[in-house]
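Asker: Sharing a sequence plus its predicted fold:
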Amino acid sequence: MDRPDPQEALAQVLRDHGRLVGLQPDRVRGLLSDLLGVGGRDFRAEVDALVVACEEGIPALLLDTVDSADTAVTEGVGLLEARGLTTERAAGATLAWASALEAPVSESLSSSMRSDPSAPSSGGDLLSAAATSLPAPTHRTPTVEPVPTRPSHPSKGPEPDREPRTNPAQGPARFPFARGRTAGVAAGLVAVIVAGTVGATILWPDGPSKADTRPVAAQGGTLRLTTSGGLTWDPMETTDPGLRLLMNRALYRGLVAFAAAADDEPGTLVADLATTTGQTVDKGRTWVFALRPDAHWEDGSPVTCADAKAGVARAFGAARFFGYSYEAAILIDVPHTSDGLPVYKGAGTAGRAAFDSAVRCSGSDLTIRLLGPEYEFPRYLALPELAPYRAAAPLGPGKRSMSSGPYVVEASAADAATLVRNAHWSRQADSLRPAVPDRLSITTTDVDDVASGLATDAVEFRRSVTLSPLPASADKAFAQSPDRTQVAPAGVTEMLVPNLRTTTMSSTAYRRAFALSTDRLSYVAAMGGPAVSMVQRSTAGTYHSSPSVAFDVAQARSLLAGDKPRLKVAFHASPESERAMTALAAGWRQAGFKVDLVAFRGSRAAYVEAIATAAGTTTYDAVRTDYVDSLNRSATAQLVDPRFAVGPSAAEAKTVTTAIDRAIGTPPGPDRDAAWRSVDDVIAVLSLLVPLANRASLVGSGSAVRGATTSIEFSGVLDPLRISLAPAES
C-alpha cells in the first residue's frame, strides 16, 4: 500500500483519534511518524511544521471558528512566521490543519496563500524550518555586528556607545562542562542546577487546567496560606518560591515588580517603588531608578534611596551564594576574586569602595552600573532578595526587613504566622496590590492533608490557597472542581547535557544521532506521567518550544554509519529515574551507541559533587541534570556559548555566538523575543542540549477563594496578588 503524504496522514490521524488530538503536539508527531513510516524522512520539514503549528495552538484556533476560518488561518500563519518558518511553509502547515479539521476557509484566501509565498518572515531568521531536519545543518548567518556580551571576569567590558535615554518595560551562569577559570564557580552552581531546589512537583497533567473565572468577592476576610516548609521572613534564607512570592506581594515591595498574569503567561515588568522600570543611557549597562516619594515603611518613615542600595548590597552577602542573588551580583561592576565571586561581601570594608562606585545614590535616584550591557537586569529587582531593606526585629531565621507592603508580620513561629494590615501603606501609593483580605494566616501543613482538604471542600480549607505545590496524584481528585486547581510551568527543565570534550560529543553527527535516538515519550511515561502531555520548553528562558527532535532511530543509525561510539551517561538514581534512563538507553543502543549508564544511588549532594569534579574532563559523555530557568536570558545562553563553555566546531560556534550576540544586543520588545527564539532553534538543531521534559506545579485553592492565578517567574506557584474571598458562611 502506498504511504500517504503528510497532509493525508494528518487527516487520517484526526479520523482515527478525534479532532482534539490536535491539542497534543507530541502525540501528533508520533502518530504521523507511524503512518509515514520510513518514507517520513522525506517529509521531516513538513512534519516539523505541522507539529510546530500544533504547539502554537493553531488547531484550537481553527476549532473555535464557525462561519469562516479565514481570520484564524491568517493569525496561524503569523504565529508560525514568528517561529521562524517561511511564509510558504507556514501557510502550508496552517492550511493542512484547516483541511484536516474541515474548517471553512475561503477559496480566495487559500489560493492566494498557496500561490504567493513571497512575503518576508517575521522572526527567527537564523534557521529555516527545513534546517531542523538536517543531520548536519547549515545556517543562514545574518551580517550583524556583534555586541559586547556580559564579561565573565572582573575587568570591565568596552564602554558602549551612548544613545538617547530609553525606558524598556520588560524584561546561572555556568553548567557542568564549563571552560576556563570560572569552572570553579560552575562547580558551586551545579548544586543549584541539579538539585532543583524550587520544590516543584514532577507533573504532566491529563488535561489543561482552567483559570478561576469566578467573580471577585467583597473586601476583607482572612486568607489561609499553607506551605510544606519552614517559615522565615528573610528571602535570603529560603528557596521556597511560594514563600518568596508572598513576601513580594505582602511585605517587601521591589523597585519594580511582575504584574499578575494569566496562567502559563509571563508577567509584565512594571514600576513598583520606582517611578519607572528603569532608564538606561548606554544600551543597558547603566540603570537609573527614581524612587516614589509616597512609599513608607511600617513605622511611617519614608523608603529612601539608601534603603534601595542596602537591598542591592544584600545580594553580595548571601550566606549561600547562588541563585538569583548570585546572578544579579555578578552582573554589577564590582571586581571578582580568583574564585569568580565579587570582592564585596555585603558588609565590611573589603570591596566597599568598588560597590559604592557601582551602586550610588543621588537624592532619590539610584544608579547601578553593570560590568557590561544587560537589558534584562531590572527583572532581578522585582525579587524580594533585592528589595529595599531596612532592618526590623528578627522573627525566625535570618534577618528581617520592615514592611513596605500592605501587611506587617504580627506574630511568627516556626510553623505558623499571622500578617495584618500595614497602617502606613495605601492603595494610592501602590496601585499594583489590591490587598483585599484583612489578614493572612500562614501555616506549615502536610501537602497530602492540604490536597485532601481542598479536594473534599473541607470547611477549614475553603478559604485556603497553597504556597507549596500539591502531589501530582491530587489532580484527579479535583475532577469535579477544575477551577480550584491550576497547573503552571515550574521553571525546571530536565535535560541531558552533552560533554563536547569527549570524542563522541565533539562530533556533530554523533551528537545529532544522540538527540534523535533519545526517546522522550518513553522517558516521560517511565517518570510517571502521560507522554502525550510532555511539553518541550525553552532552553534559553523564553517560554518558547524550540523545534522538537523526532525520535528516529533509523536516522540516528544512519548518522553513526556503522560506528559504535561510547556513550557514558551519569544520572542521580531513584526508582523512577532508573526506569526512565533504562528506557532512554534502549533507544541509544538501537542506534548503535555502546551505552554505559552510571547511576549515583547515594545522596543528591554526592552526585552534584561527582559531576562537578568531572567537569573539565572526559569522564562522561553526557549528564542528566535539572536546569532552573534564569530571569536573564543572556546568562542562560552561557550554557552553550563557546566563549564560556566548550563549544562545537568553529563554523557552528560562529552560528551560536552570532545568534546570542544578536539577541543580547536587541532592546526589549518583540524583536528581542524573536532573536531569543532563534537562539533556541540553534541549540536544538546543533543538539547542544537535549531537553527531556519540563516540570510543572499543581496548586489549589478553596471554594471560597476568588482570583487565583499562577506565576511563571516564581516557578508556577500560586500568586496571591489578586485573591479575594467570598462572604463568610452564616
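Answerer: That came in fine, so what should we check first?
Asker: contacts, neighbours, all on C-alpha from now
Answerer: Fine.
Asker: what about Ala458, neighbour count?
Answerer: Around Ala458 there are 14 other residues, counting by other CA atoms under 10 Å.
Asker: what do you get for the one 5 residues further on?
Answerer: Residues near Arg463, counting by other CA under 10 Å, number 24.
Asker: repeat for Arg672
Answerer: Residues contacting Arg672 under the criterion other CA under 10 Å number 18.
Asker: so what's it closest to, chain neighbours aside?
Answerer: Thr666 (5.2 Å; CA to CA, 6 or more residues apart in numbering).
Asker: and here's the other structure:
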Amino acid sequence: MRRSVSVGLVVVLLLAGCDGGGDGGTTSAPFDPATCQGGTLTVLNQGGITHLDPARLYTSGGGNIPSLLFRTLTTRNRLPGEAGTTPAPDLATDLGTPSDGARTWTYHLRDDIVFEDGTPITAADVKYGIERSFAPELPGGAPYLRDWLTGAAGYQGPYKQPEGLAAIETPDEKTIVFKLRKPEGDFPYLATATQFAPVPKAKDRGADYENHPVSSGPYRVESYAKKKSLVLVRNPHWSWQSDPLRYACPDRIEVTAGLDPAVINQRLVTGAGPDANAVTTDAVVGPEQLAQLGAGSALDGRVSRGEFPATYYLAFNPTKKPFDDPRVREALAYAINRTSVVNAQGGTAVSGASTTFLPPQPALGYQPYDYFPAGATGAPEQARKILAEAGHSGLTIELAHENDDANGIGPKVAAAVQEAFKQAGVTVDLVAIDSATYRDVTGKPATQPGLSLQYWGADWPSGGPFLIPVFDGRQIITAGGNFNLAQYDDPAVNAEIDAINALTDPSAAAARWGALDARIGKLALVIPLTHEKDVYLYGRNVRNAVPDGWRGQYDLARISVK
C-alpha cells in the first residue's frame, strides 16, 4: 500500500517516557491522560480530505484521524516503539477466539459502547458496517475481506443484496462470528481496519453517509468540507472508561487540508497563534527544517521520529530481456550505491539503506541478509565481472520512475541509480511516468517496464501484508492492479505462505516470514534500496507526540495541547 493519509487520505500505561515534552523525553511533569483535557488541536495536512465514510477509507489501525471518529473490533496498541506494533481490543473484549484452524474467528463486544446519540452498539451494527464496504457505490476500502470471507467474492453489498453475508454471523447482540475460506492468523490485525467500524443501518445514507458519519469514538463531526476541512468536537456519549487507549485530550480538533508541505513545516516551526497547537499527519519534515535539527537545536525538542514499515526498491520484470537472466539481476544488485539513494531521498534522517525486502523491524520478522554485497557505495567491478561472464557487457536498459519526487521514487532517486549503474558499464535511459498513472502502468503486465522504482508499505506490522502481494503467485493480476511485478509463482513459496497464515502466534509467524524473505532474496527479483524513516514536527504547545511502531507517527488520540 502506498503510504498516504486516507481521510485524505488510516488498561492505560502511564509511563514517564510518554512524557511532558513531545518526543518521549522525560520532563519534570510526566504526561497524565487523566488531566490532559482542553484546548483546540490544529491539524495541517497536504492530503485532501476526500472521504469520511469508514467503508471507503484504506487505513489499518484505524488510521490517525479516522480513529478519532470510528472504533473497530480491535485497534493498534497505541504505545511507543515496538510495543505499538501489536493489536489491542477496542469494541471487542479481546483479540478474538480462533477455531477450525484459524478459519473461524469469534468476537464478543463490550457492554459499555455506544454511538454519538447514546444508542448501544450491537454486533449487527458491526456486521452492517462491514457489508457496506462491499458495495460498488462505496469503493476504496481495503480488499482483504472479499478474499478472506467464505462466499464473499461476488457479494455486492447490502443495497443490492440485503440478505447480507452468510459468512458473518451474529447469534446475539454481543457476538459476531467470521467464517473464512482459509486460515488467517492475522485476522486481529485486519479487524483494526475502518471497515470494522459499526454503522447503524437506520442512519445509513449510502454515498452521502460520509457527510455526517455516526461516531463511535471520542469525537463527532461538527463540519466537513470535502478536500478542504474537517472540524471535530467531543462526543458527549463517549467515555474514557470504555475506551482507555484513546486519551481524547483536546476539546476540539480542526483539520485543514490541501496545504503545501513546505508551508506546513514553516508554520509548525514558527508556531504563531493556533499553530502553537498544531500537528500534521502527512507532511514529513522538509530539507530546510532538517538542516536546523541537531544537538542543542530548539527545534529538536519538537520532532517526532519513527519508522513506518516501508521499503523503496527496484522491481525487475523477468519476462523481459535482459532481466530474465538472473546474472543480470545479481550484477545490478552488486552495482547499486545505496548511499547516493539515501542522499537523494533527503539523507539519513529520513531514509536508511536496506539489503532486505522486509524493513528492519522485529514485528515483521526481519532477518538480516546481503547476498550481493554492494557495500555503502556499490561494487561496480564485481558487477562488471558478472555481466562480462554472462555476455552482457555494454548493456543498455530503461528505468521507469515517477515524474516528481513527492513519493521518494522520482527523478532524484532515478538519477542516483543511473549513475551507480554507469560505474558498472551499464547505460540507463530514464523513463518518467506521471505519478497519477504510475501504478496503472507498472501494475499491468502488458505495460509493465523491465525495471522500475517502487515503494511498498505494510497494511499492518506483519510480514504477511509485505510479502504476499509482492511474491505470492496467486496474487498476479493480469488485467491491472498487479503488485507481483516479478510475476513470480512458486508453488513451494505459495504453500509456505499458506502455512504461515495458519499461525495465530505472531512471534512464530514473524520468524517464518523473515525466513521466507531471506529465501526469496536469493533470487534477486528486486533490489532493496532503503527503508522509510519518519520525522514530523509539532507545535510548541503540543505534548505526548510519541510515535508508535505501527505507523511511525504520533497518535492524535493521545496528543495534548493544554
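Answerer: Ah, there it is. No experiment lies behind these values; they were computed from the predicted model shown.
Asker: And the TM-score between them?
Answerer: TM-score of the superposed chains, computed with TM-score structural alignment, normalised by the length of the second structure, equals 0.79; 509 aligned residues with a CA RMSD of 3.6 Å.
Asker: related to what we said a few turns ago, which one in the second structure is aligned with the residue nearest to Arg672 of the first structure?
Answerer: Correspondence of Thr666 of the first structure to the second structure, assessed by TM-score structural alignment: Leu503.
Asker: Tell me how far its match lies from Arg103 of the second structure.
Answerer: According to CA to CA, to the nearest Å, Leu503 of the second structure stands 11 Å off from Arg103 of the second structure.
Asker: which neighbours do the two share?
Answerer: Taking CA atoms under 8 Å, 6 or more residues apart in numbering as the criterion, Leu503 of the second structure and Arg103 both touch Glu184.
Asker: that older thread, the match of Thr666 of the first structure belongs to a strand?
Answerer: No - counting by DSSP: H, G, I helix; E, B strand; the rest coil, Leu503 of the second structure falls outside a strand, being coil.
Asker: Would you agree it is in contact with Gly185?
Answerer: Yes - counting by CA atoms under 8 Å, Leu503 of the second structure does reach Gly185; the two are 5.1 Å apart.
Asker: Compare these two (neighbour count), which wins?
Answerer: Using other CA under 10 Å as the criterion, Leu503 of the second structure and Gly185 rank with Gly185 on top: 23 against 19.
Asker: What does the more buried one correspond to in the first structure?
Answerer: In the first structure, Gly185 of the second structure lands on Tyr375 (TM-score structural alignment).
Asker: right, and its match touches Pro668 too?
Answerer: Yes - applying CA under 8 Å, one finds Tyr375 of the first structure in contact with Pro668, separated by 7.0 Å.
Asker: Now the match of Gly185 of the second structure: closest residue in space that isn't a chain neighbour?
Answerer: Per CA to CA, 6+ apart, closest to Tyr375 of the first structure is Gly284, 4.8 Å.
Asker: what residue of the second structure takes the place of that neighbour?
Answerer: Match for Gly284 of the first structure (TM-score structural alignment): Ala102.
Asker: Surely its match is in contact with Thr504?
Answerer: Yes - with contacts counted by CA under 8 Å, Ala102 of the second structure reaches Thr504, the gap being 7.2 Å.
Asker: any residues in contact with both of these two?
Answerer: Any residue near both Ala102 of the second structure and Thr504 by CA under 8 Å, 6+ apart counts here, and that gives 184-185.
Asker: Now do the SS call for the equivalent of Tyr366 of the second structure over in the first structure.
Answerer: In the first structure, Tyr366 of the second structure lines up with His544, judged by TM-score structural alignment. Taken by three-state DSSP, the conformation at His544 of the first structure corresponds to coil.
Asker: burial count for His544 of the first structure?
Answerer: By other CA under 10 Å, 20 other residues sit near His544 of the first structure.
Asker: got a list of what it touches?
Answerer: Taking CA under 8 Å, 6+ apart, we find His544 of the first structure in contact with 537-538, 677, 680.
Asker: Put together CSV for those residues, with secondary structure and neighbour count on each row.
Answerer: Listed next are the contacts of His544 of the first structure as CSV, based on DSSP: H, G, I helix; E, B strand; the rest coil; neighbours: other CA atoms under 10 Å:
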residue, secondary structure, neighbour count
Arg537, coil, 23
Ser538, coil, 24
Arg677, helix, 31
Asp680, helix, 27
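Asker: now these in CSV, with distance to Cys54 of the first structure?
Answerer: Shown next, in CSV, are these (distance: CA to CA, whole Å):
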residue, distance to Cys54 of the first structure
Arg537, 14
Ser538, 16
Arg677, 17
Asp680, 18
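Asker: Pick out whichever of the residues you listed sits closest to Thr504 of the first structure.
Answerer: Using CA to CA, the shortest approach to Thr504 of the first structure within these belongs to Asp680, at 22.7 Å.
Asker: Which residue of the second structure sits opposite that closest one in the alignment?
Answerer: Checking with TM-score structural alignment, Asp680 of the first structure has Asp517 as its match.
Asker: how close does that match get to Thr74 of the second structure?
Answerer: Plainly put, Asp517 of the second structure is 28 Å away from Thr74 of the second structure if you go by CA to CA.
Asker: could you show me where the helices are in the stretch 1-150 of the second structure, in order?
Answerer: Ranges of helices in the stretch 1-150 of the second structure, per DSSP state H, counting those that start in this stretch, are 66-69, 123-132, 144-148.
Asker: Could you point out which of those sits nearest Ile264 of the second structure?
Answerer: Of the helices of the stretch 1-150 of the second structure, nearest to Ile264 of the second structure by CA to CA is helix 66-69, at 20.7 Å.
Asker: So what does Phe461 of the first structure match up with in the second structure?
Answerer: By TM-score structural alignment, Phe461 of the first structure lines up with Asp275 in the second structure.
Asker: pretty sure its match is touching Asn265, no?
Answerer: No - in this structure, Asp275 of the second structure is not within contact of Asn265 by CA under 8 Å, at 10.4 Å.
Asker: Pull up the gap between Thr280 of the second structure and Ser223 of the second structure, please.
Answerer: 19 Å.
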